[in-house]
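In: what shape does this take:
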Amino acid sequence: MSTREDSGSADPVIESRDQLVAPMQAGEKPKADWRIGTEHEKLVYKRDDFRAPSYDENGGIRDILLNMQDFGWEPVEENGKVIALKGSDGAVSLEPAGQLELSGAPLENLHETCNETGRHLSQVKEIGEKCGVGFLGLGMWHDKTREELPVMPKGRYGIMMNHMPKVGNLGLDMMLRTCTIQVNLDYSSEADMAKKFRTGLALQPLATALFANSPFTEGKPNGYLSYRSHIWSDTDPHRTGMLPFVFDDDFGYERWVDYMLDVPMYFVYRDGQYIDAAGQSFRDFLNGDLPAMPGEKPREGDWWDHLSTAFPEVRLKSFLEMRGADGGPWSRICALPAFWVGLMYDEAALDAAWELVKDWTMEERETLRNAVPKLALDAEIPGGHKLRDLAKDVLAISRQGLTARGRLGQSGDNETGFLSTLDEIVESGKVPAQRLLDMYHGEWNGDVSRVYKYSF
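Out: The predicted structure is shown next:
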């Protein structure tokens, strides 16, 4: 989740609706300037007893962050505590229970993206040896209850954790127990944004299926392949879902602003403090009628903050975020941006991908999205086929798009090799969660702690 560094008090006041549309308009870039941003979260555990470490303990989350300064990362503090880092590879931040996230820098090609990922994982492994911790690439804690997990010292998290149980049953699980991989992509115009948003949202269930990696809860199979994805269905209906209006012909920046104005607020950030505005209306804020701050109007930073508090599986800020995948190991961190870049950054590939899904009804899209957390590639798609069949076609289109991009690595290879792990999944018909379940019911003999041997 986002980390604020400025005070929030010096930003320009929002005087008109044009300022609400401005961040999306400012995101428009010519194709030559399109970049790839990859974000990935990791579960952190103590090697001696598999506990999730607290922030303050010896060898805990604070010490991990402090040690990362040895690699050139600069600390970001909140109330005197280091809660994030910034550097040439982007930013390192903390999720609510200490999940460690790299929000990577905007990079030109997938070779750079995978090198960045490799550098980061090498750094945290070295620090892990010092601090006695390991890192897991999963979509969700496989053996921890909510009560066993620490909470990081970030002001926004206290507000969110207080609000979550009021609007859904699984919001605290989302915050405390899950991990994801996410890809941030650019667009050239409002029309290009809309096409990418529609196509990306329609195909998010496929990404969820391919990366499904959360089949355990509190030490036992939970009946799902991506329980992380299921969690979003009961987190907060005001800020999640398949967003039917995205598929309307008139979808664009204005429709997104209207949607965001209807998403309830969480907080306002002023002078280093988070002010609780949970459930209140940004529309009221625009009119100076926000109960949390009577008589004050929002500043530009408030709108940027608010844009980060909606959680659909595609999200628009000044770029598009593809948000449907479970966390996973190194190879799958590299595979997700490859999947989406191949589809989104070549016009012929984007058109071909949209052609596959454009005739689905909203009911069919919702049905597929609801089926995938349990069934993954065995979910049925419109027309009576399996999602696995669609996966083959979509991966072929993505490969064509990456080939057309022609971005070569040092050895002269293009970007298509990063799809190989997904090819293997589709060919076998078994997503990562199903392989974990096979081991659980086989060689692990029901001992889910064996997952720790599969850390990064």
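In: only C-alpha atoms for contact and neighbour calcs from this point on.
Out: Noted.
In: so where do the helices sit in the stretch 301-450 of the chain?
Out: Using DSSP state H, counting those that start in this stretch, the helices of the stretch 301-450 of the chain run over 330-344, 347-357, 362-375, 387-405, 420-428, 432-441.
In: here is the second sequence; please produce its structure so I can put it next to the first one:
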Amino acid sequence: MSIPQSGGGPIESHEQLAEYLESGCKPKESWRIGTEHEKFGYCRDTLRPLPYDGPRSIKAMLEGLRDSYGWEPILEQGNIIGLELNGANISLEPGGQLELSGAPLTSIHETCDEVNEHLREVKSVADGIGAGFIGLGTAPTWAHEDMPQMPKGRYRLMTDYMDKVGALGKQMMYRTCTVQVNLDFASEADMVKKLRVALALQPVATALFANSPFLEGKPNGHKSWRSRIWRDLDPARTGLLPFVFEDGMGFERYVDYALDVPMYFVYRDGKYINALGQSFRDFLKGELPALPGEVPTLSDWADHLTTIFPEARIKKYMEMRGADGGPWRRLCALPAFWVGLTYEQGALDAAWDLVKGLDAETREGLRVAASVDGLQGQSNGVRILDLAREAVAIAEAGLRARCIPGAAGLIPDETHFLNALQESIESERTPADELLERYNGPWGGDLTPIFTEYSY
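Out: Sure thing, here's the model as predicted:
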């Protein structure tokens, strides 16, 4: 989750809210790729999650990365809660999941190099303290009570709120991991088309990256339990945003939606002030109960936008949020999939043609089916496998049209990063299917081997 935003004075007019989003518009030559992924840390001898503090801990990991690789620390109330270096950030999810928020880069080649270097650094530090890291959509064996709580005020407030608005919010916070990619848009019209494609095809991404079939040591009946969690978290701030597909969609319409999402907090002087359930509209009028008489800054608006969790969302860029965390190849495949679909106009037009006939009921049905059945899911006669096959083909064509070489010109383009997805489509098997086969076969119903066979 995000670190506090900074910059921007008091909001003096409603128009500034949409202008903030619109200020992210960039010409195509300035578009970049920002990949984020999360992973679970654990103690190698006990297979228990890493605590925050102690010689074998999340804190020790952050300090080791700082001392060995030159990362600059980010502190909250004197506690190290993140790192930054060269436009990239390392941050903590509520249960200690370690997240890399990558720098804005120009190609998937660069993104994969960044991921590879980061995982090498993490493994080096982890090996030194007897820790390991694994990429899965949900914690496979740990209960909520097993998870540590990171010393971040934002998370303390959110934890208190989650039980009031849904049944599974704390599972999301403490026991899930994702991989996502952040992408740019050129204009309002470009944003709208990309967001519609992103939301309509997010179930396909969920299915292709499904990697969370276990909960507390047993199969949970879903290929992506992480996706299931998001359907029972907080309906005010999650979902596929049907209004995006209606006439009149634009930055202002997204602002109206965001203003209707209840607040979590206001960040002031290094502290999170409780504004749970309060209204940003009241804040704009200087009537926020948490800060009576005070009006928000653009930083407050930026913070509020980070507390909205639809399957795809916009800030000054667009975030694709539907995929489970997973193995190394899929950390590179996720940005390849979405860049291929959206960064060439021909591919974007083809992707929209693929999904524009889906109605809201079918899109939501596909979302549910993806979490339960993965690539075998369907809704109203639309099969996810068929959509996935066509979407990956469009993405491949888009990457080929980009024609960005790698390895000093030895690799002609970025299409090979889709290989893992093409293999899934050919076999009709997701990572979750492979895990379930191992669980029911050679592992004999014991998940202990998952740590040795699937750790980074």
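In: TM-score for the pair, please.
Out: With the length set by TM-score structural alignment, normalised by the length of structure 1, the two chains reach a TM-score of 0.98; 452 aligned residues with a CA RMSD of 1.0 Å.
In: now the helices of the stretch 301-450 of structure 1 as TSV including mean neighbour count?
Out: Listed next are the helices of the stretch 301-450 of structure 1 as TSV, based on neighbours: other CA atoms under 10 Å:
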stretch	mean neighbour count
helix 330-344	24
helix 347-357	18
helix 362-375	19
helix 387-405	20
helix 420-428	16
helix 432-441	18
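In: for those, give me TSV that also has distance to Ala22 of structure 1.
Out: Converted to TSV, those look like this (distance: least, CA to CA, whole Å):
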stretch	distance to Ala22 of structure 1
helix 330-344	23
helix 347-357	25
helix 362-375	29
helix 387-405	30
helix 420-428	37
helix 432-441	40
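In: among those helices, which comes closest to Gly168 of structure 1?
Out: Smallest distance to Gly168 of structure 1 across the helices of the stretch 301-450 of structure 1 (CA to CA): 16.6 Å, for helix 362-375.
In: what does that closest one contact?
Out: 202, 204-206, 208-209, 212, 223-227, 229-230, 242, 244, 378-382 (CA atoms under 8 Å, 6 or more residues apart in numbering).
In: for Lys430 of structure 1, list the residues it contacts.
Out: Neighbours of Lys430 of structure 1 in contact, by CA under 8 Å, 6+ apart: Leu377.
In: hmm, try it at 10 Å
Out: Residues in contact with Lys430 of structure 1, defined by CA atoms under 10 Å, 6 or more residues apart in numbering, are Ala209, Leu210, Ala212, Ala376, Leu377, Asp378, Arg388, Glu424, Leu436, Asp438.
In: now the third one: closest residue in space, sequence neighbours ignored.
Out: Spatial nearest neighbour of Ala212 of structure 1, chain neighbours left out: Ser226 (4.7 Å); criterion: CA to CA, 6 or more residues apart in numbering.
In: pretty sure the one you found is touching Leu206, no?
Out: No. Using CA atoms under 10 Å, Ser226 of structure 1 makes no contact with Leu206, being 11.8 Å away.
In: which residues do those two both contact?
Out: Ala212, Ala325, Val372, Ala376.
In: ok, and the most crowded of the residues you listed?
Out: Ala212 (33 neighbours; other CA atoms under 10 Å).
In: which residue lines up with that one in structure 2?
Out: Correspondence of Ala212 of structure 1 to structure 2, assessed by TM-score structural alignment: Ala210.
In: strands along structure 1, start to end?
Out: With strands called from DSSP state E, structure 1 shows them at 36-46, 74-78, 81-87, 90-94, 100-103, 133-136, 180-185, 216-217, 220-221, 267-270, 273-276, 314-316, 320-326.
In: what range does the longest one cover in structure 2?
Out: The aligned range for strand 36-46 of structure 1 in structure 2 is 33-43, by TM-score structural alignment.
In: and for stretch 393-408 of structure 1?
Out: Using TM-score structural alignment, stretch 393-408 of structure 1 corresponds to residues 390-405 of structure 2.
In: one more: stretch 174-187 of structure 1?
Out: Across structure 2, the stretch matching stretch 174-187 of structure 1 (TM-score structural alignment) is residues 172-185.
In: ok, the aligned partner of the residue nearest to Ala212 of structure 1 in structure 2 - how many residues close by?
Out: When structure 2 is aligned by TM-score structural alignment, Ser226 of structure 1 is paired with Ser224. Neighbour count for Ser224 of structure 2, taken as other CA under 10 Å: 33.
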